[in-house]
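Enquirer: Could you look at this predicted model? Sequence included:
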Amino acid sequence: MSDTATVFNQHTAARPAAGSTDRPPPVQHICVVGGGTAGWMTALMLATSAYGPRLKVTVLESPQVGIIGVGEGSTPWLRGFFDGLGIEEAEWMPACNATYKAGITFEGWSTKPGFERYFHPFASMLDNMTMHQFVDNVHARLEGADVHAHPDRFFIAAALARQGRGPRAQANFPFDVWYGYHFDSTLLGQFLARKAVERGVTHTARHVTQTLLNERGDIGHLQLDDGSRLAADFFIDCTGFASLLIGQALQTPFVSYAENLFNDAAIALPTPLTGAIESQTTATALRHGWAWKIPLTNRHGNGYVYSRAHCSPDQAETELRAHLGLLDADVPARHLQMRVGRMSQIWNRNCVSVGLSQGFIEPLEATALLFVQRTAGAFVEALEAGDLGTAAQARFNEDMRTRFENTRDYIVAHYKTNSRTDTEYWRANADNLHLSDSLQGVLMTWLSRKPLAAGLKQGRFGQGYPIVSWYALLAGMGIFPEGDDLQPPTPHQARHRLDTVDDFIRRSAMNFPDHRALLADIPPRVGDKTLQLYLW
């Protein structure tokens, strides 16, 4: 099977459970504490498990606690979530001001001539026609040949974003692009809440005043602000960075990633939508972090993720306003603090933490909702297997630890490979030596001019992201011999005709509509067999 097909299969596997079982559930009542996108997504996945209405699911949502809601992007896994629930894009996307996302453009992370920006594409089956040319040229350039090896030229997703096209092809073009979305996270949480209640989830609007443990040390019940108590067999902590259950009540240790991910704060600032609606997130390097730009149907979501150790919140806000041309504008900004890392046990006793309560890796690759989906999906699998014992808990925690660390490594690689020298922030990131063995394996293999494929496939390093992502990152940042050291290519090194690649990408892109036009008339998706036809 091709590498791209492997990516697709991994994405399609992360779907809510289907079917039913005659076995009684191992627990009768699960309480999800906290709403928002994390809480309601988890509740929906529990409510649509194989146990159906025999499993009681309650969402306890405090009316006193605000939701961290901004313009947000997703990975392609979210598509599988909605498909699995049978919810059409034409229903949920307009309700959440959502747009399509073909990938992420990185601006200004590299100072290498010709590599000042690059696009991280989401996979497509069309990549099978151009990936080998890209990889061959990458290795020829690593060997010192002056050949074109910038990723943007080789992938259909990059062309779609460049041209303002939506990543859903016309019906007569049976090749899929595995896309993500941009959306208003507050509106998405509200939409999921409505769907969850429709599917039998109980919604209780009360504030937790105390979490009481039983004689075994498990969570027994919650004391509420009206004097009542809420008991359940199992609890899901979706209380955000407060980690009310997993952290405060169960005293689960937190594992910080601060030594290699410096950013610990963010500022959000919306701006009006002007011009075309892009099908990409833009991540622009600033002096002490990076700025996001996320297109919604009604506005742009903007923000600045930065390190408080390198600049103050006021300095960061001034820099963001200057970046957006809003120094004199009376537009309020929201300041947020981030705790980057993970819980040492994401499942502890009779509690699983989901969302910000379990941990957070900064939003550079839009992995927050991905971890909600992965965590809730893994717990539903354990639940449906009828095994919530210590062995299942240990396997779950080890899987989550690995997923967090693999994602962390890919994010760290962006900072480690930057070539900016304008501030101490960027110099400290480039000089960072707190790298995992896995990430060191990726970088050492690349710098030794060896292919990454074998190490990735054998699991020796770089797990969690596919080959195309690692090659796009390292080539896109221009991690090659300097221009003066490049030599004219040999006939073998120059064997690929890039005009043929250009023509293939150009003609393929013609089958994808303008993004704004696609959003105005979103076709049905549920039941679409295009993806499956080209995977099996």
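Expert: Cool, the structure landed.
Enquirer: contacts and neighbour counts: CA atoms only from here.
Expert: Noted.
Enquirer: isn't there a strand covering Ile294?
Expert: Yes: Ile294: assigned to a strand according to DSSP: H, G, I helix; E, B strand; the rest coil.
Enquirer: How much space separates it from Ala309?
Expert: 26 Å (C-alpha to C-alpha, to the nearest Å).
Enquirer: what residue lies at the spatial centre of this protein?
Expert: Thr367 (2.3 Å; C-alpha atoms, centre = their mean).
Enquirer: So it sits against Ile361, correct?
Expert: Yes: the criterion here is C-alpha atoms under 8 Å, and Thr367 meets it with Ile361 at 7.3 Å.
Enquirer: Stretch 200-210: which residues count as buried?
Expert: Neighbour-count burial for stretch 200-210, with 16 or more other C-alpha atoms under 10 Å as criterion, is recorded at 200-203, 206-208.
Enquirer: actually stretch 230-242, not the one I wrote
Expert: Buried residues in stretch 230-242, counted by 16+ other C-alpha under 10 Å: 232-241.
Enquirer: I'd like the buried residues of stretch 200-210 laid out as a markdown table, including distance to Arg168 and secondary structure.
Expert: Shown next, in a markdown table, are those (distance: C-alpha to C-alpha, whole Å; DSSP: H, G, I helix; E, B strand; the rest coil):
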| residue | distance to Arg168 | secondary structure |
| --- | --- | --- |
| Gly200 | 33 | coil |
| Val201 | 33 | coil |
| Thr202 | 36 | strand |
| His203 | 36 | strand |
| Arg206 | 42 | coil |
| His207 | 43 | coil |
| Val208 | 44 | strand |
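Enquirer: let's bring in a second one:
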Amino acid sequence: MIRRIVIVGGGSAGWLTAGLIAADHQGTPLHITLIESPDIAPIGVGEGTWPSMRDTLRRIGVSEADFFRECDAAFKQGSRFNRWVDGSDHDYYFHPFVLPQGYGEVNLPQQWQAQHPDTPFADLVSFQPHLCVNGRAPKQVVTPEFASVANYGYHLDAGKFGVFLRKHCLEKLGVHYVPDNVVGISSHDNGDIAALQTQTHGALEAELFIDCTGMQSLLLGKHYEVPFISQKHVLYNDSALAVQIPYPADDYPIASQTSSTAQSAGWIWDIGLPTRRGVGHVYSSAHIGDDQAEAELRRYISATGGPQDIPSPRKLSFNPGYRARFWHRNCVAIGLSAGFIEPLEASALALVEMSVAMVSDELPATREAMDIVARRFNDAFTYRWERVIDFLKLHYVLSRRRDSAYWRDNTAAVPERLNDLLTLWRHRAPSRNDFNRIEEVFPSASYQYVLYGMGFRSEYTQPQAQQAAQADHYFREAAALTRKMLGALPDNRELINHITKRHHA
């Protein structure tokens, strides 16, 4: 029987794993131990989440107000992409978290092209880009915790998030904590991991081991030598420079979207937290040197109201890709130990959430059942990693930028799966039929936002004049909701201040 789980590694991935499994299995004989090296600092760069994090935090049992207060959290209502299409100053589009008004009821892209081709697609079919531009929060003061008026995720301080989850896991969920270093791994005769040898706490035995050791992938990568499938031939970015930027004043507006601004050989993220901005340049080391990448980062910070004298950015290097298997024998990898792709569209924490949810929901009762669950897990997550790669690559292949080798190379390397979809979409919009798994990573609406935001046009062969009135109804509905919400929703910082001060003991 599976009675003991040992999680190796803390940080966001380790503590999300411990918290979700412990909360789901309270009152059962399951015993969860997390071992975390006191010598290894978490990477702590994943500052953006999807709306799914609201369900995850609710499931773990934390208070949203405590989360905002202790993790320096803010609202995220989607992403804004600057200079991705042609590189000009006026080039931008939104990928909001709200589905288009009338999504699935009518062919919105066709009617948008026919009726309002000069209006940005997202601005016509959704109220949310207008909330972002006007700095509005996604809910009202009276909206309950985790509920929304406009769908939202979070921006957060990843270092503080791990500490926040750890406290909750230890105080409320009975997770056993071992601050120690793993110095050896002992195996059963059949190749399963029997125990982890620690520096000072002896052997930690379990039936299931979860590898949250980050890029070192201590169990799955180093011990089991499960191959790593690099995606550098598809997604070139392998380096990042990250820095924290203070606001010029305490009441400075907090952006409620992640901004991604394309550069000569990569892009710059800009994430607003209540106390600071998190800014970083993700780039391809094959196309630009570190010094030039830092110069572009400093130019961006200066142009967006940041100080001239920023500290030296922190350099991160990574090999984009994922493991050939994520669950091998009695070991499953979650987080960076399973793989990492550049942070465009903030998929890292979302994949952690999906992984933990599946492990918890499908937790095998016995070792015999584990191999079946592992096969299903590997199938699901190979598919999900491939979808993430396709979706991120979509942003690059549609660009009309040819001003550097980076953009020219990016438009030339298209994965076959994505190429097939683009061929279909020349004559019809992305639909639910293109993504038919129950839990898709990105819905077809997300593909529509990016596809048509990037200037793609479909040549429709089926006239659908009868849908014009229906689509027009939804376009007017989105405009009416925009007016209503701009009048009713508070300023982003105003609501965050209210949440962090309320309930404060």
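Expert: Looks like it arrived, so ask away. What you see is a predicted model, and the numbers here were worked out from it, not measured in a lab.
Enquirer: What does the superposition give as a TM-score?
Expert: Superposed pair, TM-score by TM-score structural alignment, normalised by the length of the second structure: 0.88. Supporting alignment: 486 aligned residues with a C-alpha RMSD of 3.1 Å.
Enquirer: Let's see which of the buried residues of stretch 230-242 of the first structure end up in strands.
Expert: Among those, the members falling in strands (DSSP state E) are 234-237.
Enquirer: for Met1 of the second structure, what are its contacts?
Expert: When contacts are counted by C-alpha atoms under 8 Å, 6 or more residues apart in numbering, Met1 of the second structure touches 207, 365-367.
Enquirer: Most neighbours among those, please name it.
Expert: Comparing these by number of neighbours (other C-alpha atoms under 10 Å), Glu207 comes first, having 18 neighbours.
Enquirer: average gap between the longest helix anywhere in the first structure and the second structure?
Expert: Scanning the first structure for the helix with the most residues, using DSSP state H, yields helix 390-416. Its matched residues in the second structure lie on average 1.0 Å from helix 390-416 of the first structure after superposition (mean C-alpha distance after the TM-score superposition for the first structure).
Enquirer: Show the subsequent helix or strand relative to that helix.
Expert: helix 424-431 (DSSP states H and E).
Enquirer: Could you tell me where that next one falls in the second structure?
Expert: Taken onto the second structure by TM-score structural alignment, helix 424-431 of the first structure occupies residues 405-412 there.
Enquirer: Trp40 of the first structure should be in a helix, yeah?
Expert: Yes: assessed with three-state DSSP, Trp40 of the first structure lies in a helix.
Enquirer: burial measure for the counterpart of it in the second structure, as a count.
Expert: Alignment note (TM-score structural alignment): Trp40 of the first structure maps to Trp15 of the second structure. Neighbourhood size, Trp15 of the second structure [other C-alpha under 10 Å]: 25.
Enquirer: I'd say Trp15 of the second structure and Cys169 touch.
Expert: Yes: counting by C-alpha under 8 Å, Cys169 is a contact partner of Trp15 of the second structure at 7.5 Å.
Enquirer: gap between Leu57 of the second structure and Pro51 of the second structure?
Expert: Relative to Pro51 of the second structure, and taking C-alpha to C-alpha, Leu57 of the second structure is found at 11 Å.
Enquirer: for Arg400 of the second structure, that is, sorry about that
Expert: From Arg400 of the second structure over to Pro51 of the second structure the distance is 31 Å, taken as C-alpha to C-alpha.
Enquirer: same check, this time on Leu489 of the second structure
Expert: According to C-alpha to C-alpha, Leu489 of the second structure stands 19 Å off from Pro51 of the second structure.
Enquirer: burial of Gln199 of the second structure, as a residue count?
Expert: 13.
Enquirer: What residue in the first structure is paired with it?
Expert: For Gln199 of the second structure, the aligned residue in the first structure is Asp225 (criterion: TM-score structural alignment).
Enquirer: Spit out the contact partners of Pro311 of the second structure.
Expert: Val243.
Enquirer: can you confirm it is in a helix?
Expert: No: judged by three-state DSSP, Pro311 of the second structure forms no part of a helix; its state is coil.
Enquirer: That one corresponds to which position in the first structure?
Expert: Aligned by TM-score structural alignment, Pro311 of the second structure pairs with Val331 of the first structure.
Enquirer: Ile219 of the first structure versus its match, what's the distance?
Expert: Val331 of the first structure is 44 Å from Ile219 of the first structure, by C-alpha to C-alpha.
Enquirer: Show me which of Ile294 and Ala309 of the first structure is the more surrounded one.
Expert: Ile294 (28 against 11).
Enquirer: aligned partner of Thr281 of the first structure in the second structure?
Expert: Matched to the second structure by TM-score structural alignment, Thr281 of the first structure sits across from Thr258.
Enquirer: With Thr407 of the first structure instead?
Expert: Matched across to the second structure, Thr407 of the first structure falls on Val388, judged by TM-score structural alignment.
Enquirer: Spit out the contact partners of that match.
Expert: 347, 441-442.
Enquirer: of all the residues you listed, which comes closest to Asp420 of the second structure?
Expert: Distances from Asp420 of the second structure to these, taken as C-alpha to C-alpha, are shortest for Phe442 (17.2 Å).
Enquirer: Validate this expectation: the closest one resides in a helix.
Expert: No: counting by three-state DSSP, Phe442 of the second structure falls outside a helix, being coil.
Enquirer: per the alignment, it corresponds to what in the first structure?
Expert: Under the alignment (TM-score structural alignment), Phe442 of the second structure maps onto Tyr465 of the first structure.
Enquirer: what's around that match, how many residues?
Expert: 14.
Enquirer: State whether it and Arg408 are indeed in contact, as I suppose.
Expert: No: with contact defined as C-alpha under 8 Å, Tyr465 of the first structure does not reach Arg408; the gap is 10.8 Å.
Enquirer: returning to that earlier point: closest to Ala161 of the first structure among the buried residues of stretch 200-210 of the first structure?
Expert: Nearest member of these to Ala161 of the first structure, counting by C-alpha to C-alpha, is Val201, at 38.5 Å.
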